[in-house]
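K.L.:
fold the following and give me the result.
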Amino acid sequence: MDPKLTAWLILGFGYLLPLAHITLSRNAGSWRPPPGSRCPMGPRVGWLVMVLLLGPLGWLLFWRSRRRVRA
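P.N.:
Take a look at the predicted model:
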């Protein structure tokens, strides 16, 4: 496989798709911080920062943190 294609695939699957998933997900939290919070960022921004810093590992942490409904 072409090294350039491999690099683009890693970039796309490791960073861009997780960022899009968190940006569009309903379960990522709000963009604004909760009332009374002293942090200027909301939960969704925090998840985006984690994915930017940790890459696929940050996305797996987000994926694991979502609540699952057990049947």
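
K.L.:
from here on, contacts and neighbour counts on C-alpha atoms
P.N.:
OK.

K.L.:
can you give me the neighbour number for Leu11?
P.N.:
13 (other C-alpha atoms under 10 Å).

K.L.:
next, the structure of the following sequence, for comparison with the previous one:
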Amino acid sequence: MKNNPFKLIPASYIILIKNEKILLIRRVNTGYEDGKYSVVGLVDGNETFVQAVVREAKEEVGIDLIRC
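P.N.:
Below is the predicted model:
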């Protein structure tokens, strides 16, 4: 079997907007795209996309999201 360089990485992002401004985070000490700006989100392990954005919002920007 040939070595396949393609790797699928699931991602789920949330765009937070308030007063016509978008909340961005600046990546630091992650080993990937450090110094660049990004929206909040990423999927870890076996979580759903909704679970991922709720967790990332809390971890990355300290925002508690509630599911309606």
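
K.L.:
how close are the two chains, by TM-score?
P.N.:
TM-score for the superposed chains, counting by TM-score structural alignment, normalised by the length of the second structure: 0.33, backed by 43 aligned residues with a C-alpha RMSD of 3.9 Å.

K.L.:
which elements pack onto the one helix or strand Met50 of the first structure maps to?
P.N.:
Met50 of the first structure belongs to helix 43-54 when elements are defined using DSSP states H and E. Here helix 43-54 of the first structure touches helix 17-24, helix 56-65, going by 3 or more C-alpha pairs under 8 Å, 6 or more residues apart in numbering; DSSP states H and E.

K.L.:
quick check: angle from that helix to helix 17-24?
P.N.:
170 degrees (axes from the mean of the first three to the mean of the last three C-alpha atoms, to 10 degrees).

K.L.:
what residues sit buried inside helix 43-54 of the first structure?
P.N.:
43-45, 47-48, 50-52 (16 or more other C-alpha atoms under 10 Å).
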